Structure formats: structure tokens, C-alpha cells
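J.: pasting the structure only:
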């Protein structure tokens, strides 16, 4: 084997190795992206049944003959929770569902940017879950 062929084989091996390493990096990033996305969706799915409770509790509070200030505050929190959920879902869908690049085709930079965004979304949806649960508890307390 002449020196040219040896160099070509070595170059091919280096290129293949570099390619495999970058694929592995992207695989880790894709796994991280998918894990975060799944976690965000799981909390969203946990919240969705609560949206019916928000509406039901709003109707119960509004049906009162007279509303105390505490009941009005509870009603306002229920409405805010509903509005925040609708706004969050709209924003999340626009950013991470509609017309997005498939995860398998994202570059490392795109994956890193989206991972950062999903971490923010995760914190937001957790705060939304907590606020919704507090709103429901407050309304239930003020209906007794």
C-alpha cells in the first residue's frame, strides 16, 4: 500500500471518528431535549383536567347571592389561572409544536437553544401548576 492510500485510509478513519463523536453529542442533546419536552407535556397533561375545575368553581362563585371580598379574590385568581394557562399553551404550541424543525434534523446549536428554552418552559409550567392548585384550593375554601 503506497503512502497516498495509507493517508487516505487514516483521513477516512479520522473523518468517520469525528462524525461519530458529533453524532453522539447530538444524540445526547436530542435525548435531553426529548426528556425536557416530555416533562413539560406531562405537567401540562396534569393541569388539563384542572381546567374544568376552574370553570366549575368560577360558576359556583358567580352563582353566590353576594360575593365577599375573599370570594371575589378567589374568583379573580381562578380567571387569572385560566388566562395564564391559555396564554402559556398558545405560546408553547407556537414555539415547540407548530412548524418546528424535527428534533432529528436540529443542529447542536439549535438543540442547545431549544433545551435552554424548554428549561424555561418547564419552570413556567411548574409555576402555572402551583398557581392553579392554589387558586382551586382558595376557591374551594371560600365556597364552604
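T.: Yep, it's here. Note that the structure is a prediction, hence the values are computed from the model and not measured. Numbers count the residues shown, from 1 in each chain.
J.: when you work out contacts or count neighbours from here on, use the C-alpha atoms and nothing else.
T.: Fine.
J.: where along the chain do the helices fall?
T.: 3-62, 69-96, 108-143 (DSSP state H).
J.: check it against this one:
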């Protein structure tokens, strides 16, 4: 039984690491912050919207420990942010590398050349889904353990 409990602690620690790492990536490693500073050939309004989504997602992932409902919303925003990053990357390859009009050609180029990046994108999606599910589990646990209303 002691060994089993140790594995549960390791899983909990790993979950905290995943949540904090995803929050840090969204808060400090987001490409939109760099776009706001330098590459202004993109629409500034959409850059600010993407930066806001990433920032709210990062803070919501941390606030999950106090309010799981906010963690659920942050998980959805994190997954949306990662999806928008993928779309931006495909568009960037299309415009700056291939100089074509086809998203499918750009996606094929990313699959063929940048498969290591796709692995990281899959890890990010997995982390976002994990955080969303973990927040939902905490919300359900909170609802079940609350006193019954009179």
C-alpha cells in the first residue's frame, strides 16, 4: 500500500509540473508577445487578442487551485491558444517560406520538415487537455463534497 501511495504522490507532483509549465509557456513564451514588440506586419488587434487569451489562460491555470471553474475556462483558453499557434505557424510557413496561397501545402511542409515541432504541439495539446480534465475533476469533487442545501 505504501508503494501505491508513493505513485499517487508522484502523479500529483507531475500534474503540478504540467500545469505550472503550461502556464509559464503561455505567459512568458507566447509568440504573440514578441509580435507585439517587433513584427508589426501582422494585425495589432489580433495580436493583442491572442496575447490576452494566453495571459488569461496562464493565470486561470494557476487560479485553478482556488476556483476549479476558472481552471476549466483556462483549460479551454489554453487549448484554443495552442490551436491558434498552430494555425499561425501554418500561415507563417505559407507566407514566408513557401510564398504560396495553399494552407495544405504549408501543412504538408510542416509535416515533412518540422516533425519535431509537431511533437511539441502534440505535447502542448495533451497538457491543455490534462489541465482541463483535472480542473473538471476538481470541480466535480468540490460539488460532491459541499454540504447539501437546505
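T.: Noted; the coordinates are in hand. Since we're looking at a predicted model, the values are computed, not measured.
J.: please state their TM-score.
T.: Overlay of the two chains. TM-score (TM-score structural alignment, normalised by the length of structure 1): 0.38; 90 aligned residues with a Cα RMSD of 4.2 Å.
J.: same for the lengthiest helix in structure 2, what does it pack against?
T.: Identified as the longest helix of structure 2 according to DSSP H is helix 115-145. Applying 3 or more Cα pairs under 8 Å, 6 or more residues apart in numbering; DSSP states H and E, one finds that helix 115-145 of structure 2 makes contact with helix 2-28, helix 68-92.
J.: how about that helix: buried residues?
T.: 121, 124-125, 127-132, 134-136, 138-139 (16 or more other Cα atoms under 10 Å).
J.: with those residues in mind, which one is nearest to residue 57 of structure 2?
T.: residue 128 (10.0 Å; Cα to Cα).
J.: pretty sure the closest one sits against residue 75.
T.: Yes: between residue 128 of structure 2 and residue 75 there is a contact at 5.7 Å, judged by Cα atoms under 8 Å.
J.: mind listing the shared neighbours of these two?
T.: By Cα atoms under 8 Å, 6 or more residues apart in numbering, residue 128 of structure 2 and residue 75 have no common neighbours.
J.: nearest residue to the middle of structure 1?
T.: residue 40 (3.5 Å; Cα atoms, centre = their mean).
J.: quickly find the element holding residue 57 of structure 2.
T.: helix 44-63 (DSSP states H and E).
J.: and that helix, how far from the chain's centre?
T.: 10 Å (Cα atoms, centre = their mean, to the nearest Å).
J.: mind giving me the packing neighbours of that helix?
T.: Counting by 3+ Cα pairs under 8 Å, 6+ apart, helix 44-63 of structure 2 packs on helix 2-28, helix 31-37, helix 68-92.
J.: save the helices and strands packed on helix 115-145 of structure 2 as TSV, and put in distance to residue 55 of structure 2 and mean neighbour count too.
T.: Below are these laid out as TSV (distance: least, Cα to Cα, whole Å; neighbours: other Cα atoms under 10 Å):
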stretch	distance to residue 55 of structure 2	mean neighbour count
helix 2-28	5	14
helix 68-92	9	20
